[in-house]
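Engineer: Predicted coordinates and the sequence they were generated for:
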Amino acid sequence: MELLSTEQQLTGIVTTGEVLGLFKDSNPLTVNQIPSRVPTGAGPTDLGGLVDDINVAGKSPADRERILVRHVQQPDGTGAWIVSIPGTAQWSPVSQENPADLTANLRLMAGMSSTLKPAVQQALSSAQRQAGVQPGSEPVMLTGHSQGGILAASMAHDPQLAKELNIREVVTFAAPVTGMALPAQVNGLDVGINGDVVHHADNQDTADRINQAQISCAAPADAANNFATHNSHGYAERAHALLGHDTDVIAAQDFYRRADGVFLGGTATTYTFELQRPS
């Protein structure tokens, strides 16, 4: 008997749950822009800075998912975009007002529709219009921790959406995204910490694709258990300590060669959005 894939198993769970009134995700999300804490400033300069932005985005009310959309402009006048997406906010199987929930995890991992994807696209397009930039005319990097990484990879996994948004880089932390193949024009970098069980939740350890690189970092000495290594602040600490510009990790060096002077450095204008399921 042929075993079902992880994606097929999750699809079965979601489909069965929907019959029982669980995992509902059909109504479009409300996308509200709020004032950014630091509207303008220096753009992120390294992988640690990308996780720091994800952590800033994660400081949101319990019933909302907050994301950062940053327009990075370089001294030569070129521009690019970084979308920072935090991880799971709540684990109830009954869909809550905060869409960063168990429902989103299962649906995204199963390759099913999720209202988070068009909501993130709406936020990005809104920020681009405010900046006077035609959507799709400047390159985009999607970054995320845990569920945020799943969402980022899922969006880029769709060739039409990746082309429409001009996605060029996907950087994920603690996200089980190895099985999500990316279009040829998109580069993926997946960062994990040894012992993080969530990072391997897709049961696939190696992406055998030239445009998807993986980095495994040693766990912090003070990590109490496997779940402690999953914390986004721990990922920020590891990235700052091990994956700066002076790193000897080849995948990180390759990333910096692509991202420096495009997505990293320069001056950033930040647009902050909150996503919420209608009551």
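Structural biologist: Yep, that arrived.
Engineer: Only C-alpha atoms from now on, for both contacts and neighbour counts.
Structural biologist: Fine.
Engineer: Show me the helices in this protein, by range?
Structural biologist: 6-19, 47-57, 102-109, 116-130, 147-157, 159-165, 232-242, 250-259 (DSSP state H).
Engineer: Could you export those as a markdown table, including distance to Leu182 and mean neighbour count?
Structural biologist: Converted to a markdown table, the helices of the chain look like this (distance: least, C-alpha to C-alpha, whole Å; neighbours: other C-alpha atoms under 10 Å):
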| stretch | distance to Leu182 | mean neighbour count |
| --- | --- | --- |
| helix 6-19 | 17 | 16 |
| helix 47-57 | 20 | 23 |
| helix 102-109 | 15 | 23 |
| helix 116-130 | 16 | 18 |
| helix 147-157 | 5 | 26 |
| helix 159-165 | 8 | 16 |
| helix 232-242 | 23 | 19 |
| helix 250-259 | 16 | 16 |
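Engineer: Let me know how buried the nearest residue to Arg64 once chain neighbours are set aside is, in neighbour terms.
Structural biologist: Nearest residue to Arg64, sequence neighbours excluded (C-alpha to C-alpha, 6 or more residues apart in numbering): Asn98, at 4.5 Å. Using other C-alpha atoms under 10 Å, Asn98 has 21 other residues around it.
Engineer: again with Ala223
Structural biologist: Residues near Ala223, counting by other C-alpha under 10 Å, number 14.
Engineer: show me what contacts it?
Structural biologist: Ala223 is in contact with Thr229, counting by C-alpha atoms under 8 Å, 6 or more residues apart in numbering.
Engineer: From Ile193, how far out is it?
Structural biologist: Look at Ala223 and Ile193: by C-alpha to C-alpha, to the nearest Å, they are 11 Å apart.
Engineer: Could you tell me which residues touch both of those two?
Structural biologist: Joint contacts of Ala223 and Ile193 (C-alpha under 8 Å, 6+ apart) are Thr229.
Engineer: picking that back up, nearest to Met180, of the helices of the chain?
Structural biologist: helix 147-157 (6.0 Å; C-alpha to C-alpha).
Engineer: so what secondary structure elements neighbour that closest one?
Structural biologist: strand 79-85, helix 102-109, helix 116-130, strand 140-145, helix 159-165, strand 167-173 (3 or more C-alpha pairs under 8 Å, 6 or more residues apart in numbering; DSSP states H and E).
Engineer: Also compute the angle for that helix relative to helix 47-57, please.
Structural biologist: When axes from the mean of the first three to the mean of the last three C-alpha atoms, to 10 degrees is applied, the directions of helix 147-157 and helix 47-57 differ by 110 degrees.
Engineer: hold the first one in mind and look at this next one:
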Amino acid sequence: MTAPPPIAIYGGPAGVAANEQDLAMAHTVMTTVRAHLDRAITLLNNVLTSVDGLYYAAQYHRMTFPEDPTTRSLLTDQVMATYPSILEDVTTQRHHLTECAHDTDGLAHAVFVASLEYTRAHRLSLGFTQSTTVHILVEPPEAHWYSLAAIPAGAATSLAFGVPHRADQAVTLRSRLNTTPLLDAPVVTHAGDVARLASDIDAASTVLVTQEYLTANGDTVTVVFIPGTQAGMDQFYDPTEPRNHASNVMLMGTNPHAPARVLFTEALASVTEPGDRVILAGHSQGGILAHQALHDEALRSRIEVRGVVTYGAPVGGFRGDDDVPTIHYENVDDVVPLLDASLPPDGVNRVTVRGHTPELDGSAHSMPGYAQIADAALTSGDPSHAGVHGAIFAPLAGATLLRSTAVTWKSNEDKSPGTQVRSK
């Protein structure tokens, strides 16, 4: 039996709780340090007062008894010169300690403000049980160079490619979509199932896979999976081949008219109704689309997003939504999640799972590897992953699969209109 891949998990309620406790401890330590600094400053002030008093007393004694042999032998010019030197040294040390005290005050205030932010985050924590577990993430340093220019390149290319795709000139791809039932699709109950479902589809021609479930309480929830990049570099500049690398760079620049976004929006509209509850899951480019959908006002006003799951997607630089639980699965050997030059931020409902699949043959960017990482996270018992994962997938436990649908599209080689067959 293959051993589960090693994983690191951070973010979520347990990570936030651990950070909050660390901040509280740091604030306590800084308060203690400030008390010690105040005591040291007080002692130095006492030393200054004493040395200053001794100096003036010695001067007075030398003036009063200038011919006294004992006075002349004890209070020589050399001895008298040490008093100002001592005063200068003690004054300098007091100045340094005072600066340290002020710096400590500033740090303590910053830590206190950060503590307030984490306390606010806990009020949004979806009722999860808090944990003291600290999750440590070790980032492989050799991977950083891949991501240095990704965001500037994304913004620049977004401007360059976005000019022909203003709202009044947007490319429409709806006529090339075709919606058909997906037969013998497996039931999905957790993130690993979604990855295995994705492994079995023809990603080259599939835009979306949707599965509609009837939950135990009578609600309907639709799982939507979005595959990743498919077109090759030869179609880099073709806006009518939307799932290419040009779209990737435009998406990194958050261009709302990126061809891949147009395709995703039109495909999703063809298989959902207003008010539908959906779980959005995506691989690579599909993960970008799923996560950026959190800030698509038109989409959010039409459907209710119950959760977002990404696999191998560079989404760390994109802000999340405090009201939507989100999980990011990343393979440490996969360069794609690094392309936005940042890791997903710590959040009470945003969890990142990073794994390593050395025993798996094939690309580190492949979905079978991500299925293993998702399974390992689920069996780890980690409270952050369990809480956020449960918020997304718990309604599917015991649910009945009503229908599965594949939305496919025709490439430039065949632009004949696809038959619009609604699955509902």
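Structural biologist: Yes, it's here. Nothing here was measured: the structure is a model prediction, and the numbers come from that model.
Engineer: re earlier: tabulate the helices of structure 1 (CSV), appending distance to Pro139 of structure 1.
Structural biologist: Below are these laid out as CSV (distance: least, C-alpha to C-alpha, whole Å):
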stretch, distance to Pro139 of structure 1
helix 6-19, 30
helix 47-57, 16
helix 102-109, 24
helix 116-130, 11
helix 147-157, 13
helix 159-165, 8
helix 232-242, 23
helix 250-259, 11
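Engineer: Which one of those helices lies nearest to Thr172 of structure 1?
Structural biologist: Closest among those, using C-alpha to C-alpha: helix 147-157, at 4.6 Å.
Engineer: now the angle between helix 116-130 and that closest one, please.
Structural biologist: Using the same axes, to 10 degrees: helix 147-157 of structure 1 against helix 116-130 is 80 degrees.
Engineer: What range does helix 147-157 of structure 1 cover in structure 2?
Structural biologist: Aligned by TM-score structural alignment, helix 147-157 of structure 1 falls on residues 285-295 of structure 2.
Engineer: List the contacts of that stretch.
Structural biologist: Residues outside stretch 285-295 of structure 2 that contact it (C-alpha under 8 Å, 6+ apart) are 225-229, 243, 248, 251, 261, 264, 280-282, 299-300, 305, 308-315, 318, 320-321.
Engineer: can you give me the strands in the stretch 301-424 of structure 2?
Structural biologist: Applying DSSP state E, counting those that start in this stretch to the stretch 301-424 of structure 2 gives strands spanning 304-311, 326-331, 350-355, 400-409.
Engineer: Can you tell me which of the ones you listed is most buried?
Structural biologist: Compared across the strands of the stretch 301-424 of structure 2, strand 326-331 shows the largest average neighbour count, a mean of 27 (mean count of other C-alpha atoms under 10 Å).
Engineer: Now that strand on structure 1. Mean distance?
Structural biologist: Compared with structure 1 after fitting, strand 326-331 of structure 2 has a mean deviation of 0.8 Å; criterion: mean C-alpha distance after the TM-score superposition for structure 1.
Engineer: and that strand, which stretch of structure 1?
Structural biologist: Going by TM-score structural alignment: strand 326-331 of structure 2 matches residues 188-193.
Engineer: how far out from the middle of the chain is the matching stretch?
Structural biologist: 11 Å (C-alpha atoms, centre = their mean, to the nearest Å).
Engineer: and the longest helix for structure 2?
Structural biologist: Longest helix in structure 2, counting by DSSP H: helix 12-64.
Engineer: Let me see the contact set for the residue nearest the centre of structure 2.
Structural biologist: Among the residues of structure 2, the one closest to the centroid is Pro344, at 1.6 Å (C-alpha atoms, centre = their mean). For Pro344 of structure 2, the contacting residues are 315-318, 328, 352, by C-alpha under 8 Å, 6+ apart.
Engineer: between those, which is nearest Leu396 of structure 2?
Structural biologist: His328 (19.4 Å).
Engineer: quick one, what contacts that closest one?
Structural biologist: His328 of structure 2 touches 309-313, 344, 350-353, counting by C-alpha under 8 Å, 6+ apart.
Engineer: farthest-separated two in those residues?
Structural biologist: Among those, Gly312 and Arg350 lie farthest apart (C-alpha to C-alpha), at 15.4 Å.
Engineer: Can I get the contacts of His328 of structure 2 in TSV including distance to Met30 of structure 2?
Structural biologist: Output for the contacts of His328 of structure 2, formatted as TSV (distance: C-alpha to C-alpha, whole Å):
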residue	distance to Met30 of structure 2
Val309	39
Thr310	39
Tyr311	40
Gly312	40
Ala313	39
Pro344	29
Arg350	30
Val351	30
Thr352	31
Val353	33
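Engineer: And the residues you listed, which is closest to Ala150 of structure 2?
Structural biologist: After measuring those against Ala150 of structure 2 - C-alpha to C-alpha - the closest member comes out as Ala313, at 13.2 Å.
Engineer: Enumerate every residue touching the counterpart of that closest one in structure 1.
Structural biologist: Aligned by TM-score structural alignment, Ala313 of structure 2 pairs with Ala175 of structure 1. Counting by C-alpha under 8 Å, 6+ apart, Ala175 of structure 1 touches 145-150, 190-192, 198-200.
Engineer: Which part of structure 1 matches the longest helix of structure 2?
Structural biologist: Residue span in structure 1 matched to helix 12-64 of structure 2, by TM-score structural alignment: none.
Engineer: what's the helix or strand that that helix is followed by packed up against?
Structural biologist: Later in the chain than helix 12-64 of structure 2, the nearest helix or strand by DSSP states H and E is helix 69-74. Judged by 3+ C-alpha pairs under 8 Å, 6+ apart, helix 69-74 of structure 2 is in contact with helix 12-64.
Engineer: out of the contacts of Ala175 of structure 1, which one sits closest to Asp248 of structure 1?
Structural biologist: Of those, the one sitting nearest to Asp248 of structure 1 (C-alpha to C-alpha) turns out to be Val191, at 14.8 Å.
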